[in-house]
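>>> Sequence first, then the predicted structure, then my questions.
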Amino acid sequence: MYATTTPARVLVVGPTATPDDVDNLRGYALDVADQIGVSATYALHNEYRVTDFEAVYVLCASTELHDTVGLVLMAEALAAGMPVHEPQSPREAAQCVCGQSQTVRTVIGEDGSVWCAECRDEVAGCAHCAELPDMEEMALVDRDSTWIPVHAGCLATAVATIPGAEFVTA
C-alpha cells in the first residue's frame, strides 16, 4: 500500500559543538528512533562508515549545518548515493490515526490519513529477541550513542539477570 520502506539502522547527524547541540542531536535521534521505528545512532564523531547505515537523517537543513562532523558524514552519504533526509517543516507535522505525533517524516495514505511506522508495519523488531512490537510496547535504550528498540519485558529481564547493568531509557 505504501512505497516507503523503513531501514533497520540509521545515522543522525547535526551540530555537536556545544553540550546543548549534543543534547538536541540526542533528542532528535530519539524522535527518529521512535517515529521511524529503527535503531538511530547520533553521530558524535566522523569515524562512522556511513555505508553501515541505511539512511542519514539531518537535524537541521543542510545549508545550516556548519559542524565538521555532520558535514563530513552527510557528504560521505551523498557520495555513496545513500538517502539523506533533511527535517520536515513544522507545517508538515501531523498526527497518526493511532495518536502518535509525526514530526520527523509524515506519511499520508491514499485516503489522506496520516500513518506512523508502526501502523504501516514498518518497524524494526526488538534488538534482544527480534520479535515485532505486536503485543508488547517497545522501549528505547540509549547504548553507545544509539537509541535501540527493545521490548519492555526483554529490558526488564536483562536488567534482572545482568547484575550491575545500566540502561538509560527515554
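Received it, and whenever you're ready, just let me know what you need.
>>> Only C-alpha atoms from now on, for both contacts and neighbour counts.
Will do.
>>> Name all residues that make contact with T146.
For T146, the contact set (Cα atoms under 8 Å, 6 or more residues apart in numbering) comprises 39-42.
>>> ok now stretch 98-105, how far from the chain's centre?
13 Å (Cα atoms, centre = their mean, to the nearest Å).
>>> Can you get me the start-to-end distance on it?
End-to-end distance of stretch 98-105 (Cα to Cα, to the nearest Å): 16 Å.
>>> Out of the contacts of T146, which sit inside helices?
Assigned to helices by DSSP state H, none of the contacts of T146 qualify.
>>> Use this one as the comparison:
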Amino acid sequence: MYAQPTHTFITIPGADIVSGDVLKRLPGVPVVGADPVDPEFPHSRTLHMADGSLYFIDPAQGYVVAREMNEPFRAAPLHANTLLVTGPCSTPTEVADLTAHAFDVTDQLGVNTIVATSTSHLVSDYAGVVVSGPSLTAGAKGRQMDIVAAVLEGEAIAHRVPVIVPQAVTEAAPCDACGQRQTIATVRSHYEEVFCADCRGDAPGCSWCLEDDETEPVYTGTGFAPMCAPCANVEKARQPSAWNLTALERATAPDAV
C-alpha cells in the first residue's frame, strides 16, 4: 500500500520552498513556481503564487508552510519563531557585542532571539542560527572563529537548520518605506526595492499577545523578544536591564543592570 499524503505544517528556509507549498501567512494560495536564488541577490527569491501574484522571500529565513508529506521530514523546531545568535563570546565586551547583534536581529527581522554563549543549546530546537563575526559558511576572512560559534554553526549545518551569516557591508540599505537600515539580511526585489520585515508584512507581531502591532526589542534575560508597547512595559518592569533603557535613560542611569 502507498502512504496516503497528508498536509503538515513545517518550518523550512525560504530556499527550500517548492511548488505546492502553502505559506501559513498566505492560506489558500499555493506556490506554483519559485525562481532560483540569484547569486547577485542572495537574500531575495521570488515565488509565483496560484493567484498570479509574486511574493518575495529571504532564502535564509525560516518560513512556516503546509506541505503534502508522504516521507520523513525534519520536525518543526521547538522554538519556531526564535533564532539562536552566536559569535565571539569569550570576554564581557564580546558578549555585549553579541547581545547588541541579537537586538538588531529582533529589531530588523521581528523574531525572538537567544544569545548563545555556550554550546549547551540544541540547535534543532530553533528556527535558525545567526552567526556574528567569522563563519564556517561565509569564511573566517583571516580571523579566528570562536569555538562556541564554530560548534553551533557546525551542528546547524549537520541538522539542516538555516544559518544566517554576516552579510557584506555593501548590502546594507535603508527600507524604502520606513527608512529602517537593514544590516542583518537585506531583502531586495528584482526592482532593487528594499523593504524591512514590517513593511513586507512578514513580521509576526508581538511575541506575547500576538497582536499585529508595531513592536520593539525587549530584553528578556537571555535574549530579545518583539513586543508591543503594553507588553513591553510589563516585561521591562519585570526584567530591569540597561538593554531595556533608551539612550537618554542610559545616559542618566549608567549603572543600570
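Good, I have the coordinates. Source: prediction; values computed, not measured.
>>> Can you calculate the TM-score here?
The TM-score (TM-score structural alignment, normalised by the length of structure 1) is 0.87; 163 aligned residues with a Cα RMSD of 1.9 Å.
>>> returning to what we had before: which of the contacts of T146 of structure 1 show up in structure 2 as well?
Here is what carries over to structure 2 from these, by both residues aligned by TM-score structural alignment, their matches' Cα atoms under 8 Å: 39-42.
>>> Same list (those) but as JSON lines, adding distance to R9 of structure 1.
As requested, the kept ones among the contacts of T146 of structure 1 are exported to JSON lines (distance: Cα to Cα, whole Å):
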{"residue": "S39", "distance to R9 of structure 1": "5"}
{"residue": "A40", "distance to R9 of structure 1": "6"}
{"residue": "T41", "distance to R9 of structure 1": "8"}
{"residue": "Y42", "distance to R9 of structure 1": "11"}
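>>> Throw those into TSV and include neighbour count, thanks.
Listed next are those as TSV, based on neighbours: other Cα atoms under 10 Å:
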residue	neighbour count
S39	30
A40	32
T41	28
Y42	27
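>>> Can you report how many residues lie near H79 of structure 2?
By the criterion of other Cα atoms under 10 Å, H79 of structure 2 has 15 neighbours.
>>> Tell me the spacing between it and T93 of structure 2.
With Cα to Cα as the criterion, H79 of structure 2 and T93 of structure 2 are 28 Å apart.
>>> next one: S241 of structure 2
Distance from S241 of structure 2 to T93 of structure 2, counting by Cα to Cα: 17 Å.
>>> and V50 of structure 1, what does it touch?
11, 56, 73, 76-77.
>>> closest to V141 of structure 1 among these?
L11 (15.7 Å; Cα to Cα).
>>> Now compare the contacts of V50 of structure 1 and name the two farthest from each other.
Longest span within the contacts of V50 of structure 1, Cα to Cα: L11 and E76, 11.9 Å.
>>> okay, the two: which has more neighbours?
Shown here are L11 of structure 1 and E76; by other Cα under 10 Å, L11 has more neighbours (27 against 16).
>>> what do we get in structure 2 for that one?
With TM-score structural alignment as the criterion, L11 of structure 1 lines up with L84 in structure 2.
>>> How about the contacts made by that match?
L84 of structure 2 sits in contact with 113-116, 123, 126, 128-130, where contact means Cα under 8 Å, 6+ apart.
>>> The aligned residue in structure 1 for E216 of structure 2: how many residues sit nearby?
Using TM-score structural alignment, the equivalent of E216 of structure 2 in structure 1 is A139. Using other Cα under 10 Å as the criterion, A139 of structure 1 is surrounded by 20 other residues.
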